[in-house]
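Asks: Any chance you could fold what I've pasted below:
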Amino acid sequence: MIKRLIVILGGGESGVGAALLAKKNGFKIFVSDSGIIKNRYKKILKTKKIPFEEKGHSEEFIVKNAKNIVKSPGISSKIPLIKKINSFKIPILSELEFGKKFIKKNSYIITITGSNGKTTTSTIIYKILKQDRKLSVGLAGNIGYSFSKEVLKKKKIYVLEVSSFQLDDCCNFRSNIAIILNIARDHLNRYNNFDSYIYSKFRVAMYQREKDIFIYNYDDPFIRNGLKKYFIKSKRIPFSLKKKLNFGAYIKDNKIYIRNIKNEIVFCLCIKNISIEGDHNLYNIMASLIVSNIFDVQKKYIKTVLFKLKPIPHRMEKFFHTNGIQFINDSKSTNVHSAFYALHSIKKTIPIIWIVGGKDKGNDYNELVSLVHSKVKTIICLGKNNKKVFNFFKKTVDIILETKKMKEAVIMAYVFSFPGDCILLSPACSSFDLFKNYKERGDKFKLEVKKVFHDKNIYFS
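Replies: This is a model prediction of the structure:
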């Protein structure tokens, strides 16, 4: 009989990271993936002599020999293999919980979640804390870097971007600082209802202790209601764009203020020189500044980061301007809430040609109607099935078109544009109908735009 081992389900970033950490700590490991493992990950597994399989799971082998299972977040708990593992009562760990087992006792974990803004906020916090050389900081999680792999570097502080799927797999994952930026209707194709999704987000703070800190968006009604519903032990610090708070962060007269529990102003920063725009980014920045203040980071370090910030790739990325027309890549917009802020952040005087669509996640487009009516002159629906988007907005704008090709979407947008217009890709949907992920979708958009302006003959194919 083979010695009982740790089976890691998923051969992507988180799975391979967990495998490397397990190997480092002397465990017997087996990596199993239902699909094809990318070559760069296979190379790592082969180099480290970690056994693996792809294109399917050896179910009988796994349930017979696994002492523990480490599950990648992309694998649904509803698949037959997971149900079988549960029936055999084999413990299943998330990659986050597995990684945390091996951090130093005095390490500090900052976890950021929300329907939108996670990557931007995580990046800002990481960059600010990293400015202080006394702080050893790592960045990982849903942002694209395995937490387990980062644990191998033995950092003092870990900044983690965490999705609802990752939180669903956690049974006792505790953060020293937990942040919920916002909650919007998202992933309703995976969750039974919106309440289940809200509960998933609040799991980020449910395992905290009284000495821990929970930072949250005071303006978000779903978060405020959740605070009444779910028991949170930790100290709460709110932030708001709409209200002057006696405790927490708020904005007044173009300045961000932070007040302590005694109602004393402990931090103030003028927002005029901050290099990224939009209310959504002000929320992200306020959350980041509360963390910076907790760590007592010097203001000069904060300014160094905030005054030189650039939008992250695929998030309101102004990548091309020609003939008075601005092209913006917001492919990372995969829900209605994110598209709302994209449309809202563009000046009222700028007509928008909006490229929208993809794999619908139970979207409710009602909150976009007034914005679309006042700011959008043309809609181009891009997806395999555009029926829902097309039918919803066909009476809101004068021109609405549909296509299944990015090239056609770009050409259509350009044909209907005039100097002073903005062509915005902000899909409000998942990319998985036509593309591998939002990055491929955004890159394809940028590529087709550049092709149009290098080709004298613009034509449909």
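Asks: Please count neighbours and contacts with C-alpha atoms only from this point.
Replies: Fine.
Asks: State the number of residues packed around Ala205.
Replies: Counted by other C-alpha atoms under 10 Å, the residues lying close to Ala205 total 26.
Asks: Please identify the helix or strand for it.
Replies: Counting by DSSP states H and E, the element that carries Ala205 is helix 194-206.
Asks: what's downstream of that helix, the next helix or strand?
Replies: strand 213-217.
Asks: That next one vs helix 194-206, what angle?
Replies: Between strand 213-217 and helix 194-206, the angle comes out at 140 degrees (axes from the mean of the first three to the mean of the last three C-alpha atoms, to 10 degrees).
Asks: For the comparison step, fold the sequence that follows:
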Amino acid sequence: MANIEATYYPQSGFLAVLGAGESGVGAAILAKDKGFDVFVSDKGGIAEQYKSTLIAEGIDFEQLQHSEARILQADLVVKSPGIPEKAPLVQALKASGIPVISEIEFAAQYTDAKLYCITGSNGKSTTTMLTYYMLQKAGVNVGLAGNIGKSFALQVARSDFDFYVLEISSFMLDDMYRFRADVAVILNITPDHLDRYEYQLENYVASKFRILQNQREEDYFIYCMDDEETMKALPAYTTKAMRLPFTQQQVLVQGAFLDENKNIVINIPNKETFEMNIEELSLQGKHNVYNNMASGLIGKAMELRNQTMKESMSSYVNIEHRLEHVACIGGVNYINDSKATNVNSVWYALESFSPDIILIMGGVDKGNDYEMLRDLVKAKVKAIVCIGKDTVRIHESFEDDADVIVNSSSMQEAVEMASHLSKKGDTVLLSPACASFDWFRNYEERGDKFKEAVMAL
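Replies: Okay, here's the model as predicted:
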């Protein structure tokens, strides 16, 4: 539900920030620099690094509570994307007509930099990082922000970039109104975080398509023609931006496609054509062809040199916790894909490796439908080792497809079990399909514990 008042938010006065993580503290610093009276409130504990930053900046804050009466005096509220709209305090703010916006929305009004914005259910981080890497190699003065890197607001306040590559989540988009992307990318849409969207896929889709709002004729909209939900929703959303689709299933006059020789071909009107064989890509697998197509379209829209793009796409190394190769021990490859917190991410991971796979999965189930994994599990997975608290549905879903399904009581035990179940030539893959908040603080800690356990074998 759009917060109508948010389109008319004030430029001065009392600003409250809800959440004191990376985005919240960055927003607080930018707000202070712009002359707001700033108060930061976090219902949980504030990490030491952020607390010391707030103290050093002279910004008033509280932790382990929300002083509701004080926050309801705010002229403007910047909310952490992790706080749901249904939270009582957010509901009270909106009932009082107080605009509630995201850090990205707040910061964008204070920069003239070009904004290249990437959203989607899967591949966001890889595509964002690849694009950032490509622009850096081209000598572009570029920042990296959003769901990844340093706070966008902090960089707007204290850095001076001409371009930003932003990884944008649906939670951020929900609180964005005036924001305009010079390039908007929707990689794909699959059911995820539906608990935040009343378990209605169309609500989640609508959230993703907010990335198109306010685009102009000189802007670009990049999307996947092979993605069912994107294409189903597309007719309902208009944009003035130039449309640049990408596909692996047909030839296009405008956009990116695969030719019969497995070359990625990129055609944008009035730009030089780009071609590169998929064998030359540093990131292999069908899903990474899509990621490279999306990044390549951004590069060509910016008129980067073909040689620079090829060098970037052939030398980029994937981000930590996303199909990250940890070690090869006794001929067994150990892969850390802890960032795979939904079923579709696991599908991509399984699609990237040949049999035989020992799959470590589980955690906090977000209402997962495991049906789409069954064929791949049947064809490629020889054993499943469950981690976390929600293991019943994994057993129920795959009891007919995997020969072995076992539970573990810790990440160390899970890795040891996987090691015993594997033989030379196998792959042990941590790709959980679930959130991490039962055993771990976040997916990074989960991935780090996996790596520690692997190195201890």
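Asks: Can you get me a residue count around the alignment partner in structure 1 of Ile101 of structure 2?
Replies: Aligning on TM-score structural alignment places Ile101 of structure 2 opposite Leu93 in structure 1. Residues lying near Leu93 of structure 1 (other C-alpha under 10 Å) number 18.
Asks: got a list of what Leu93 of structure 1 touches?
Replies: Leu93 of structure 1 sits next to 68-71, 169-170 when contact means C-alpha atoms under 8 Å, 6 or more residues apart in numbering.
Asks: for Val165 of structure 2, same thing?
Replies: 115-118, 128, 131-132, 142-145.
Asks: what's the distance between it and Val78 of structure 2?
Replies: In this view, Val165 of structure 2 and Val78 of structure 2 are 21 Å apart by C-alpha to C-alpha, to the nearest Å.
Asks: Report the central residue of structure 1.
Replies: Lys118 (4.6 Å; C-alpha atoms, centre = their mean).
Asks: ok, that one touching Ile183?
Replies: No - with contact defined as C-alpha atoms under 8 Å, Lys118 of structure 1 does not reach Ile183; the gap is 11.3 Å.
Asks: out of the contacts of Val165 of structure 2, which are inside helices?
Replies: Among these, DSSP state H puts 128, 131-132 in helices.
Asks: Out of the residues you listed, which end up buried?
Replies: Among these, those scoring as buried are 128, 131-132 (criterion: 16 or more other C-alpha atoms under 10 Å).
Asks: Closest one to Asp356 of structure 2 out of those residues, please.
Replies: The shortest approach to Asp356 of structure 2 among those belongs to Thr128, at 30.6 Å (C-alpha to C-alpha).
Asks: Now do the same for that closest one: its match in structure 1.
Replies: Thr128 of structure 2 maps onto Ser122 in structure 1, by TM-score structural alignment.
Asks: ok now do that match, which residues does it touch?
Replies: 112, 139, 159-161, 288.
Asks: Next one: Gly143 of structure 2 from Asp162 of structure 2, what distance?
Replies: Counting by C-alpha to C-alpha, the gap from Gly143 of structure 2 to Asp162 of structure 2 is 8 Å.
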